[in-house]
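*Asks:* the following block contains a protein sequence and its predicted model.
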Amino acid sequence: MKNNPINSSLGIFPKSWSEEHAGRIPGNIPIWVGILSELTEFGIFFVAYFIAKFYYPEVFTQGPQSLHTSLGVTNTIILLTSSYFMAKAMANIRLDNKSKCERYLWLAFFCGCLYLIIKTWEFYWNDLQGFGPSTSEFFTVYYYMTFNHFLHVGWASCAILWVIFRLRSGAYSSKENSGLEALAVYWHMIDLMWILIFPLLYVLR
């Protein structure tokens, strides 16, 4: 979440904070170790996707047409919105505005829950259509990637609740907010993974 003149002009980051932390890597070492391990895991999924697509081109051409694309689009919008809320939560804690920070954290949490509800309905809808992990190579990859991402959104949403509890107990302020920042970095990583997953599974033919 490195600052730049555009962010400062929009008021996303206060000037004093940005000057003090310019060039600093957000979060902490443990969260980046976790993120790198998660990126490796998703990277393996992406490699598996392209290998399977190479060997079964017809299956991967037909597969996306069987999915409920509108639900995928809706979840994409929800996750992008949640990232905005998380960024606003960070901006407000850096201003020591804890009430607004908590409000945006709750909004991000509700977005996470809404994503999980819609994704659960999508899995149910797939089942009604007779599509499961063993239906075809496409659906095997689809379920491995989307269910894994589903789990990440689930426990990251639980982490938001923990951060809200910590915020209310006075653990975070403009001077000390590394825990909240680590969550924000992780949340943005999850959203980024979905931005990559969505076109691969729902758009590309």
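*Replies:* Cool, got the structure.

*Asks:* can we go C-alpha only for contacts and neighbour counts from here?
*Replies:* OK.

*Asks:* would you map the helices across this structure?
*Replies:* 5-10, 15-21, 29-55, 57-62, 69-93, 98-128, 137-168, 178-198 (DSSP state H).

*Asks:* structure two is appended below for comparative analysis:
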Amino acid sequence: MKTTPLKSSLGIFPKSWSEKSAGRIPGNIPIWVGILSELTEFGIFFAAYFIAKFYYPEPFVEGPQSLNTSLGVANTIVLLASSYFMAKAMSYIRLGNTAKCERYLWLALFCGCTYLVIKTYEFHWNDLQGFSTNTSEFFTVYYYMTFNHFLHVGWASCAILWVILRLRAGAYSAENNVGLEALAVYWHMIDLMWILIFPLLYVLR
């Protein structure tokens, strides 16, 4: 991300960091290989969604009305908050403030765990209503997409905990934070996928 002189002068970004990061892709090559593979996987799910919706329109009209939309909205808010906390953690590590960086990482981890708890309850709620992968074509797509995303949030949350431990061990600083940055990029990708999944499954008829 290229930083303007105005942003630098306002202190939004440290000058040294903005100069070093100009024209640089955040994270590292391995994380982008992983992200591209994940995007391909989700792309296949999205393609399956639209194909199934084209051939089975009625279940895709009735399906979203059967879901607990309030839980979907709650998880959307939780993940948006988590991305904010992750961005704040990155901004503080670039300033060399490891204490505040760790604080925001804990908040991001809390949001990740909250998402997992809400989604687990939602799966349980669906089960009580008698919904399963065999209920209809809509629920087959719903469970494949949401459970896959659930797994991504789960192991990314474990990665946040690992990064916190690494931060405490002094592995990251204002000058060396590529590992933390890679996690932040991956976390934002997971958040973006949910922003796409939520309207497709809970809102569109």
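*Replies:* That came through fine. Predicted model only: the values in this text are computed from it and were never measured.

*Asks:* and the TM-score between these chains?
*Replies:* TM-score of the superposed chains, computed with TM-score structural alignment, normalised by the length of structure 1, equals 0.96; 204 aligned residues with a CA RMSD of 1.3 Å.

*Asks:* dump the helices of structure 1 to TSV, plus distance to residue 205 of structure 1 and mean neighbour count.
*Replies:* Putting the helices of structure 1 into TSV (distance: least, CA to CA, whole Å; neighbours: other CA atoms under 10 Å) gives the following:
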stretch	distance to residue 205 of structure 1	mean neighbour count
helix 5-10	37	12
helix 15-21	43	13
helix 29-55	10	14
helix 57-62	4	16
helix 69-93	13	20
helix 98-128	19	18
helix 137-168	11	17
helix 178-198	12	19
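
*Asks:* closest one to residue 204 of structure 1 among these?
*Replies:* Among the helices of structure 1, helix 57-62 comes nearest to residue 204 of structure 1, with 7.6 Å by CA to CA.

*Asks:* mean per-residue distance, that closest one to structure 2?
*Replies:* Compared with structure 2 after fitting, helix 57-62 of structure 1 has a mean deviation of 0.6 Å; criterion: mean CA distance after the TM-score superposition for structure 1.

*Asks:* any idea how far residue 190 of structure 1 is from residue 58 of structure 1?
*Replies:* 30 Å (CA to CA, to the nearest Å).

*Asks:* coming back round to it: in CSV, list the helices of structure 1 along with distance to residue 204 of structure 1.
*Replies:* As requested, the helices of structure 1 are arranged in CSV below (distance: least, CA to CA, whole Å):
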stretch, distance to residue 204 of structure 1
helix 5-10, 33
helix 15-21, 40
helix 29-55, 10
helix 57-62, 8
helix 69-93, 12
helix 98-128, 19
helix 137-168, 12
helix 178-198, 9
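
*Asks:* residues contacting the closest residue to residue 101 of structure 1 other than its chain neighbours?
*Replies:* Using CA to CA, 6 or more residues apart in numbering and skipping the chain neighbours, the partner closest in space to residue 101 of structure 1 is residue 89 (4.2 Å). Shown in contact with residue 89 of structure 1 (CA atoms under 8 Å, 6 or more residues apart in numbering): 100, 101, 102, 103, 104, 105.

*Asks:* between these, which sits nearest residue 40 of structure 1?
*Replies:* So of the contacts of residue 89 of structure 1, ranked by how close each gets to residue 40 of structure 1 (CA to CA), first place is residue 105, at 27.5 Å.

*Asks:* corresponding residue for that closest one in structure 2?
*Replies:* Aligned against structure 2 by TM-score structural alignment, residue 105 of structure 1 finds its counterpart in residue 105.

*Asks:* shouldn't its match be in contact with residue 86?
*Replies:* Yes. Counting by CA atoms under 8 Å, residue 105 of structure 2 touches residue 86, with 6.2 Å between them.

*Asks:* which one is residue 179 of structure 2 nearest to, not counting chain neighbours?
*Replies:* Using CA to CA, 6+ apart, the nearest residue to residue 179 of structure 2 is residue 27, at 7.0 Å.

*Asks:* can you count the residues close to the one you found?
*Replies:* 18 (other CA atoms under 10 Å).

*Asks:* that one and residue 180 of structure 2: what is the separation?
*Replies:* 8 Å.

*Asks:* likewise residue 193 of structure 2?
*Replies:* 20 Å.
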